[in-house]
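A.B. asks: I'll drop the sequence and a predicted model, then ask my questions.
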Amino acid sequence: MTDLFQSAGLEQSAPRPLADRLRPRTLSEVVGQDHLLSETGPLGRMVAQKRLSSIILWGPPGVGKTTIARLLAEGAGLEFDAISAVFSGVADLKKAFDRARARRASGSGTLLFVDEIHRFNRAQQDGFLPVAEEGIITLVGATTENPSFELNAALLSRCQVMVLKRLDAEAMERLLKRAEGLEEASLPITAEAREGLIAMADGDGRYLLNLAEELFSLKLEKPLGLADLADVLQRRAPVYDKDREEHYNLISALHKSVRGSDPDAALYWLARMLAGGEDPLFLARRIVRMANEDIGLADPTAVHAALAAKEVYDFLGSPEGELALAQAVVHLACAPKSNAVYTAYKAAMRSAKSTGSLMPPKHILNAPTKLMKSEGYGEGYRYDHNEAGGVSGQNYFPEGMERERFYEPTDRGREAAIKERLEHWDKLRR
C-alpha cells in the first residue's frame, strides 16, 4: 500500500511528524476503540471474514477515523481511495467512481473513504447510493457530527454507523509511551504535568502527539511542572460548535443538572459552555426557562433571580456579568422543584383547543347595557371579597363543560401551602 508521504511526492527521508511516524500499521495498534476493533467487535468481525459493508465512522477529531478506514481496506483486500468533502465537488466524485469502476473491471474492489462526509449536500450524498448498491465501492464515511442530523436517511439506511469514542486517559498514556519508545527519550515533564498534558489534548490523540513532539524538541535542563506547561504549549480552545450537536448536548446537560438539584454539575456545564464561547445571553434565556419550567411556584423567587442575572450581565458584560449567571444557576439548582404549572399549562392548552368557543358562564360576564342585563349577564355573581374566607366557590368554567383539574401542586417548597389552600377551596366548591 502506498505510503502517505510517497503519495504526497515526498521522500521517505523527509522529516515526518511524530503522529505520522506512529500511525498504526494494524487494527490491533489502534488505541481506545476496542469496542469496534476487537475480535468480537463489529469491525473486527468484518475484517476477519473479509466482508466489509459500507459504514459511517462517527467520532470526535483525532481518534483514528482515517487510520481505521485505511486499515480496513488493507484487511479486506480493497484498494484505498480517499476524498474530502471539504475540497471535493461533483466532478471529484465522478472521477472517484470512474476509478472504482476501472478497478472493478480488472477484478479489484475499492474502499472509498470520504472524510467530513456530512459537508456534502443532500444531492451529493444521494450520489453515493447507486455506486454503493452496485458494489462498485464500499463506502466508509467519516464525520464529527451526529449522522442522524447531518446525513440523508437514504444514505444512513445503507450504512452501519460505528461510534468512535473520545480517547480516555489510559489510551492517551499508551500513545505517550509509544512516542517515548520511538524517540528513545522520556518526555521532559513531571508526572503532574503529564496528567495536565493529557487533559490539555482533550481526547484528541493526534493533538496529543503534536504537543509531545513540541516538548521533545525543547532543550530543557529540568522537567517542566504543571504550572509551566501551559506557558510553553499553546492550548487550544475546547471543542465546541455553537450551532452543532455539542451545543445541544451541553445545554441539555446544564438543564438536567439544574432539574436534578446538582449545583456542582450545573456550574461545570455552565463553565464548559462559557469556555467554549457560548453566547451568555443564550444561557440567560435558558436559565429563565428553567425557572418557569422546573421550579415554578415551588420557589417564585427563582424566575426573579434568573431575570436579575440577565440584567446584571447586560449591565456588566463579560467576564464580570457571568458570575450573575453562575449565581442564578446555583439558586435554581438548590431550589425546590416543581413542573406543576408547566404541566397544568399544557393540559389547559389541550383542553382549550378541544372545547371550541364555549362562552363563559353568564354570572361572571359584565353587563354594561340594559340588553345585556335582560339577557342575564352578571346575574347571581357573588363578589368573592365579600364572602367568608374570600372565596365564593362559584363555577368559572363554561356552562356545559365539566370542571377540570389542571394544576396539581406538589408538597415541595411554597407549593405545599398552595396545595393546602386549593384543597380547602375544593371543599367549598363541592
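C.D. replies: Yep, it's here.
A.B. asks: From here on, just use CA atoms for contacts and neighbour counts.
C.D. replies: OK.
A.B. asks: For L224, give me its contacts.
C.D. replies: L224 is in contact with P188, I189, T190, A193, counting by C-alpha atoms under 8 Å, 6 or more residues apart in numbering.
A.B. asks: The second one: what's it in contact with?
C.D. replies: If I follow you right, that is I189. P223, L224, G225.
A.B. asks: hang on, the earlier thing: mind checking which of the contacts of L224 land in helices?
C.D. replies: Of those, the ones assigned to helices by DSSP state H are A193.
A.B. asks: And the residue nearest to A291 when sequence neighbours are not counted, how far from D294?
C.D. replies: Distances taken as C-alpha to C-alpha, 6 or more residues apart in numbering put V303 closest to A291, at 5.0 Å, once the chain neighbours are dropped. Taking C-alpha to C-alpha, to the nearest Å as the measure, V303 falls 10 Å from D294.
A.B. asks: and those two? which has more neighbours close in?
C.D. replies: D294 (27 against 23; other C-alpha atoms under 10 Å).
A.B. asks: what sits against the more buried one?
C.D. replies: Counted by C-alpha under 8 Å, 6+ apart, D294 has contacts R259, K337, S338, N339, Y342.
A.B. asks: Please pick the buried ones from the residues you listed.
C.D. replies: For the contacts of D294, a neighbour count by 16 or more other C-alpha atoms under 10 Å gives the buried set as R259, K337, S338, N339, Y342.
A.B. asks: OK, contacts around the first one?
C.D. replies: Contact partners of R259, counting by C-alpha under 8 Å, 6+ apart, are M290, D294, A333, K337.
A.B. asks: go again using 7 Å as the cut-off
C.D. replies: R259 sits next to D294, A333 when contact means C-alpha atoms under 7 Å, 6 or more residues apart in numbering.
A.B. asks: alright, now check it against this:
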Amino acid sequence: MTPRAKQSGPNLFTAAGLDKNAPRPLADRLRPQKLLEVVGQDHLLGHDGTLTRMLETRSLGSLVFWGPPGTGKTTVARLLAQETDLHFEQISAIFTGVADLKKVFEQARARRESGQGTLLFVDEIHRFNRAQQDSFLPVMEDGTIVLVGATTENPSFELNAPLLSRARVLVFRSLDEAAIEKLLARAEEIEGKPLPLDADARASLIRMADGDGRASLTLVEEVWRAARAGEIFDEAGLQNIVQRRAPIYDKGQDGHYNLISALHKSVRGSDPDAALYYLARMFDAGEDPLYIARRVVRMAVEDIGLADPQALVICNAAKDAYDFLGSPEGELAIAQAVIYVATAPKSNAGYTAYGAAMRTAKEHGSLLPPKHILNAPTRLMKDEGYGRGYAYDHDTQEAFSGQNYFPDALPRQTFYDPPERGFEREIRKRLDYWAKLRKERNSS
C-alpha cells in the first residue's frame, strides 16, 4: 500500500494568525506615535499638562507613573524618550534580578560617555524589594539614567522614601467613556469597517473595558472575529461573545482598599444607596463577606457609637447571621446592616474621647488616683488616708456625689463631648445636669 498523501493546507498555528507574518494585535497597531495622540490623560499631556510643561522647559526628571492597567503608562514613557532624544530601555521588575540591573546600568554609563542619555522604563517597579530599589539611587543622582517607573499600586506604600524623594509621582487616570469611544473610532478607521454593534451593545462594551484602553481594543478584536457578514450584535449577543470581563479588583492590593474605603465613607456620609453599590461591587468581586462584616462592625463603633447603641448589636447580629446562613442568604444580612448604619445618626464622640484619653494617659504617666477612691484593705493604707472621705454615690441625693475622680496632680479633663444627635442627645442632657450638680456641691 502506498502511504496516504498528507493533506496540504495551513496548520493551526498559521490558521490562527500566529505565524511570523501575522498582523499585529489591534492594540499594538493603534499605539500612539505622538504624545498628542494619547487619550484620556489631558491633565498630563494637554496644553497645560504636567508633562507638556516639563517638555517645554526641557526639565524632564525621574518620574513614577501611578495608575490602572491600560492607561498609557508604557506608551507615554516610550514617547517621552523619543521627544527628548534619550535611548529608551525597558525592563520589568517581575523578570529582572540584581545582575540584570547591573548590566543595564553599565550599558547606560557607556552610552552616557558617548553622549547618549538613557530613559530607563521599569514596569511594575513596586515589585522590586528595598535593596533593589535603593540600587537606582546612585545612577539617578549622577544622571546616568532618567528613571520612569510604572506601578498600579500606591507608591506611598510600595516604594522606598529615598526613591520617591528623587522622583515625581504622576497619576494616570482610568479612561473615561469619551476616551474609550475615541479608541473605538480610531480602530474602525484603521480597519475600514464599523463595529457590528447596536448603540446599547457599543455602550456596554465601553463599560466592560472598565477604563482600560488595551482591554477595550481586545474586546473589539473579539467582536470582529465573531461577527458573520451583515450581523449586528445587541447587548445580550455581545455578552455571549466576550463573556464578562472580571472587575479590576485584587483582594490584597489597591482595588480592595479603595472599595472598602468607599463603602466606609458612604456609610459615614449617610448615603445608603452608594454604600449598597460598593458593597455589591465587593461581593461581586469575591471579597470575603466576613471581612466586610467586621468592617461594618467597626463602622458602628467608630462612626455611630452611642448616637444609636443598637447599631453595634445589629452589625454583630449580621455577622452571626452570615456565619449561620452562609452565602448568598447571609449576604443579605450584611446588606441590611449596611443600610442600618448608613441611615443611623452619626457620632464619633466616643471614638475621639477614647483617643484623647489615651493621649492624656501616655503624657502624664503613672499618676496615683486620689486616695479617697482607693480601697484600704490594710491598717497601713488606712493610716495613709486610703478611702478617707469617699462618698458612696447611692447614699447621696440623686445618686450623685460630685466628687473628683481624677488624680490630684491632673486637673479635671473633658474627653467625651456627645453631640445633639440620636440617643446622645439624652446623654448630653445627663452630662450637663451632672456638671451643674458637681459645680454646686463642690462650691458648697
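C.D. replies: Sure, I can see it. Bear in mind the structure is a predicted one, so any value in this text is a computation, not a measurement.
A.B. asks: Looking at the contacts of I189 of the first structure, which one is closest to A85 of the first structure?
C.D. replies: Proximity of those to A85 of the first structure (C-alpha to C-alpha) peaks at L224, which lies at 40.5 Å.
A.B. asks: which one in the second structure is aligned with that closest one?
C.D. replies: Matched to the second structure by TM-score structural alignment, L224 of the first structure sits across from F233.
A.B. asks: Likewise for A69 of the first structure?
C.D. replies: Alignment note (TM-score structural alignment): A69 of the first structure maps to A77 of the second structure.
A.B. asks: go on, A298 of the first structure?
C.D. replies: Aligned counterpart of A298 of the first structure in the second structure: A307 (TM-score structural alignment).
A.B. asks: Its match and G350 touch, don't they?
C.D. replies: No: A307 of the second structure lies out of contact with G350 (C-alpha atoms under 7 Å); the separation is 9.4 Å.
A.B. asks: Those two - which one has more neighbours?
C.D. replies: A count of neighbours by other C-alpha under 10 Å puts A307 above the other of A307 of the second structure and G350, at 26 against 20.
A.B. asks: Against I339 of the second structure, how distant is the more buried one?
C.D. replies: Applying C-alpha to C-alpha to A307 of the second structure and I339 of the second structure gives a distance of 16 Å.
A.B. asks: likewise L276 of the second structure?
C.D. replies: 7 Å.
A.B. asks: which parts of the lengthiest helix in the second structure are buried?
C.D. replies: In the second structure, taking DSSP H as the definition, the longest helix is helix 424-443. Using 16+ other C-alpha under 10 Å as the test for burial, helix 424-443 of the second structure gives E424, I427, R428, W434, L437, R438.
A.B. asks: Can you find the partner of the second one in the first structure?
C.D. replies: If I follow you right, that is I427 of the second structure. I427 of the second structure maps onto I418 in the first structure when the alignment is built from TM-score structural alignment.
A.B. asks: Out of the buried ones among the contacts of D294 of the first structure, which comes closest to S108 of the first structure?
C.D. replies: Comparing those against S108 of the first structure with C-alpha to C-alpha places R259 closest, at 56.7 Å.
A.B. asks: What is the aligned counterpart of the closest one in the second structure?
C.D. replies: Under the alignment (TM-score structural alignment), R259 of the first structure maps onto R268.
A.B. asks: I'd like to know how far its match sits from A274 of the second structure.
C.D. replies: For R268 of the second structure, the distance to A274 of the second structure (C-alpha to C-alpha) stands at 11 Å.
A.B. asks: cool, and R112 of the second structure?
C.D. replies: 54 Å.
A.B. asks: Same check on A209 of the second structure?
C.D. replies: 22 Å.
A.B. asks: Which one's more surrounded, the two?
C.D. replies: A209 (25 against 17).
A.B. asks: Quick check: that one touching A215?
C.D. replies: Yes: if you go by C-alpha under 7 Å, A209 of the second structure and A215 touch, sitting 5.5 Å apart.
A.B. asks: Residues in contact with both of these two, list them for me.
C.D. replies: When contacts are counted by C-alpha under 7 Å, 6+ apart, the set common to A209 of the second structure and A215 is empty.
A.B. asks: D142 of the second structure matches what in the first structure?
C.D. replies: In the first structure, D142 of the second structure lines up with E134, judged by TM-score structural alignment.
A.B. asks: can you count the residues close to that match?
C.D. replies: By the criterion of other C-alpha under 10 Å, E134 of the first structure has 9 neighbours.
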